[in-house]
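Enquirer: next input, structure requested:
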Amino acid sequence: MVSPMLSMNQATIKHADLRQTLDTLTQTGYHSVGLWREPVEAIGVPEAVRMVSDSGLCVSSMCRGGFFTMPEGPERRAAIDDNRRLIEETSAFGCTVLVLVVGGLPQGSKDLAEARSRVAEALAELEADALAAGVTLAIEPLHPMYCTDRACVSTLDEALDIAAPFNPKAVGVVVDTFHVFWDPNVLRSIARAGREGRIAAYQVCDYRTPLEADPLLSRHYPGEGVIDFKALTQAVAATGWHGDIECEIFNRAVWDTPFDEVSRHVADAFDKYVAPYWPAE
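Expert: Below is the predicted model of the structure:
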């Protein structure tokens, strides 16, 4: 039986379309799914909403917004407008979490501080839209190896500092084990996120070396690497946060595995390496 607190992020079975994703998860016994915009938009939001509703699955998050660290101009205006559309799409599913991968260094720039300031400026523009839609913009700090091309925000404390001026209902953070386990301050940062009411999502997968040739595809099933899921899961639970815990894996070997096998493997790994450290209801 699949734990009722487990959600599978759609990226874990990347090659599945929305119908295949929903069928796989319902047949395995999942209760929720984390969606990505591309499979949703491929069939149109209204039809996707209908399909998800008919499946009985809840939507734990929508991935992904962000990528707005470029200087002011048409490209930045387009990015802000795109995020406004994504807020509306997220709300259409009854989902309250839009995950943000904020963006790295603009071409030709070496100024990470300026890139981070542009993230804050974008959030200031989007806060009212998020509040009106009942959607939390969840800043996801990414492992430092991605700081120049994907996310100039690498730690939970950085994400929390950026979020601080905004209503916690509008701007929160993602605790993703792959991206934050290495941080010596991570447990204190999780506690801070809890005190400030900023935890919007908890995502789990494992980290091991050597990395894949493409570091983006170096995520593994829980239990296959070095991450201490006990410490991180207990820290999140201690904040009082309640929500679906997503498993999100980017790995070519996982993607090449039949979808139903992946869904069962995720559930088994979650039961063994994550669920034991979450307090029983």
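Enquirer: CA only for contacts and neighbour counts going forward, please
Expert: Noted.
Enquirer: list the buried residues in the longest helix anywhere in the chain.
Expert: Longest helix in the chain by number of residues (criterion: DSSP state H): helix 112-133. By neighbour count with 16 or more other CA atoms under 10 Å, helix 112-133 contains the buried residues 112, 114-116, 118-120, 122-123, 126-127, 129-131, 133.
Enquirer: repeat for stretch 6-25
Expert: Within stretch 6-25, judged by 16+ other CA under 10 Å, the buried ones are 6-16, 18, 21-22, 24-25.
Enquirer: which one among the residues you listed gets closest to Val236?
Expert: Leu6 (14.6 Å; CA to CA).
Enquirer: what about the most centrally placed residue in the chain, which SS state?
Expert: With distances taken as CA atoms, centre = their mean, the residue of the chain nearest its centroid is Val99 (5.0 Å). Following DSSP: H, G, I helix; E, B strand; the rest coil, the label given to Val99 is strand.
Enquirer: pretty sure it sits against Leu142.
Expert: No: applying CA atoms under 8 Å, one finds Val99 not in contact with Leu142, separated by 11.8 Å.
Enquirer: compare with the first, here's sequence two:
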Amino acid sequence: MSPDLERFSINQMTVRQLPMPDLVDACGRSGVTHVGLWREPVRAYGLEATAKLVRDAGLTVTTLCRGGFLTATDPVERAEALGDNHAAIDEAAALGTDTLVLVSGGLPPGSKDLRGARERIADALAVLAPYAAERGVRLAIEPLHPMYAADRCVVSTLAQALDLAERFPAEQVGVAVDTYHIWWDDQAPAQIARAGAAGRIHTFQLADWTTPLPEGVLNGRGQIGDGAIDMREWRGYAEAAGYTGPIEVELFNEGLWARDGREVLAETAERFVTHVIR
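Expert: Purely as a prediction, here's the structure:
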């Protein structure tokens, strides 16, 4: 493995067109030793089968995506969400990763109460965090760009994520730092320092911001080096805050998904070296 790739982790969504065995094989051939997995393809291939596959290949699972969606007001829906998150924690433990990424959830239908939605996240974390800790799993609250606040994630800044996380021990709840979602926020560097000082940076993820955004915007994350974000600068913020763990590249991009997945993996690794490491 190239020393330049020691910290590189490929998030499964970046090359979602690769079936699980092909993803693992491509990582081996590319010298990639870290991978971030998603629950849906893991379940499709089989939890135990996936755990054995990555273990036998010597891959480290850096994160599992995703838990969360904890803002419902309906008691039945809240119970279902908690049950799903308990299952996600169990899945993370079975895969050998210590980090479950949480996308918190948007406003319930008809609601305009952002503050109330965030409090319901805290209420859910009070149930989930001890359960996760017993299984060696940390919860990483991921703030998403404000354009997602209504329907996907009412936590839009690192400050908001840390305000929630700091109600719990750092070894239980921290944050996911994703350049795509926070690069616009001039307070983000200080919040990264805040998170690092408390040991709450549980994962660091990269994606570039390119324009124009596609219709629907969800699948608009650009390949590293194609957009407006200075990746070395953000790596510097994370490292100055004490983060020395894997750096995961997570891209939602229809153009990349239409290409050969092995080529995309190799390109992403090359871009990582060029725009993040060197």
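Enquirer: so after superposing, what's the score?
Expert: Laid over one another, the chains give 0.97 as their TM-score (TM-score structural alignment, normalised by the length of the second structure), with 276 aligned residues with a CA RMSD of 1.0 Å.
Enquirer: in the second structure, which residues correspond to the longest helix of the first structure?
Expert: Against the second structure, the aligned range for helix 112-133 of the first structure is residues 114-135 (TM-score structural alignment).
Enquirer: run the chain-centre distance for the matching stretch.
Expert: Relative to its chain's centre, stretch 114-135 of the second structure lies at 18 Å (CA atoms, centre = their mean, to the nearest Å).
Enquirer: that older thread, from the buried residues of helix 112-133 of the first structure, which is closest to Pro71 of the first structure?
Expert: Arg118 (7.7 Å).
Enquirer: so what's that closest one up against?
Expert: Counting by CA atoms under 8 Å, 6 or more residues apart in numbering, Arg118 of the first structure makes contact with Phe68, Thr69, Met70, Pro71.
Enquirer: try it again at 6 Å.
Expert: Thr69 (CA atoms under 6 Å, 6 or more residues apart in numbering).
Enquirer: tell me how far it lies from Gly104 of the first structure.
Expert: From Arg118 of the first structure over to Gly104 of the first structure the distance is 11 Å, taken as CA to CA, to the nearest Å.
Enquirer: with Val174 of the first structure instead?
Expert: For Val174 of the first structure, the distance to Gly104 of the first structure equals 17 Å [CA to CA].
Enquirer: the two: which is more packed in?
Expert: Val174 (27 against 24; other CA atoms under 10 Å).
Enquirer: what residue of the second structure matches up with Leu142 of the first structure?
Expert: Under TM-score structural alignment, Leu142 of the first structure pairs with Leu144 in the second structure.
Enquirer: Three-state assignment for its match, please.
Expert: Assigned by three-state DSSP, the conformation of Leu144 of the second structure is coil.
Enquirer: and what about the closest residue to Leu105 of the first structure other than its chain neighbours, helix, strand or coil?
Expert: Spatial nearest neighbour of Leu105 of the first structure, excluding adjacent residues (CA to CA, 6 or more residues apart in numbering): Thr148 at 5.0 Å. Assigned with three-state DSSP, Thr148 of the first structure falls in the coil class.
Enquirer: what is the most widely separated pair among the buried residues of stretch 6-25 of the first structure?
Expert: Longest span within these, CA to CA: Leu6 and His15, 20.6 Å.
Enquirer: so the lengthiest strand in the first structure matches what in the second structure?
Expert: Taking DSSP state E as the criterion, the first structure has its longest strand at strand 58-66. Strand 58-66 of the first structure corresponds to residues 60-68 of the second structure when matched by TM-score structural alignment.
Enquirer: distance from the matching stretch to the first structure after superposition?
Expert: Between stretch 60-68 of the second structure and the aligned residues of the first structure, the post-superposition mean distance stands at 0.4 Å (mean CA distance after the TM-score superposition for the first structure).
Enquirer: just give the closest residue to Arg271 of the second structure, not the sequence neighbours.
Expert: That would be Ile224: by CA to CA, 6+ apart, it lies 6.0 Å from Arg271 of the second structure.
Enquirer: with Arg235 of the second structure instead?
Expert: Closest to Arg235 of the second structure by CA to CA, 6+ apart is Val276, at 7.0 Å.
Enquirer: run through the helices of the stretch 151-281 of the first structure in chain order.
Expert: 156-163, 177-180, 186-195, 229-238, 252-255, 259-273 (DSSP state H, counting those that start in this stretch).
Enquirer: of these, which approaches Tyr30 of the first structure most closely?
Expert: That would be helix 259-273 among the helices of the stretch 151-281 of the first structure, by CA to CA, at 8.7 Å.
Enquirer: chain center to the closest one, what's the gap?
Expert: For helix 259-273 of the first structure, the distance to the chain centre is 18 Å (CA atoms, centre = their mean).
Enquirer: ok, now stretch 45-63 of the second structure?
Expert: 18 Å.
Enquirer: contact partners of it?
Expert: So stretch 45-63 of the second structure is in contact with Thr33, His34, Val35, Gly36, Leu95, Thr97, Thr99, Leu100, going by CA under 6 Å, 6+ apart.
Enquirer: kindly check the end-to-end length of that stretch for me.
Expert: 17 Å.
Enquirer: next, the buried residues of that stretch.
Expert: Leu47, Thr50, Ala51, Leu53, Val54, Leu59, Thr60, Val61, Thr62, Thr63.
Enquirer: pick the one among the residues you listed closest to Gly242 of the second structure.
Expert: Nearest member of the buried residues of stretch 45-63 of the second structure to Gly242 of the second structure, counting by CA to CA, is Thr62, at 17.5 Å.
Enquirer: helix or strand: which one has the residue lying closest to that closest one once chain neighbours are set aside?
Expert: Spatial nearest neighbour of Thr62 of the second structure, chain neighbours left out: Gly36 (5.1 Å); criterion: CA to CA, 6+ apart. Taking DSSP states H and E as the definition, Gly36 of the second structure sits inside strand 34-38.
Enquirer: which residues of the first structure does that strand align to?
Expert: By TM-score structural alignment, strand 34-38 of the second structure lines up with residues 32-36 in the first structure.
Enquirer: check the mean deviation of that stretch from the second structure.
Expert: So stretch 32-36 of the first structure averages 0.4 Å relative to the second structure (mean CA distance after the TM-score superposition for the first structure).
Enquirer: distance between stretch 156-163 of the first structure and the chain's centre?
Expert: On CA atoms, centre = their mean, the centre of stretch 156-163 of the first structure falls 15 Å from that of its chain.
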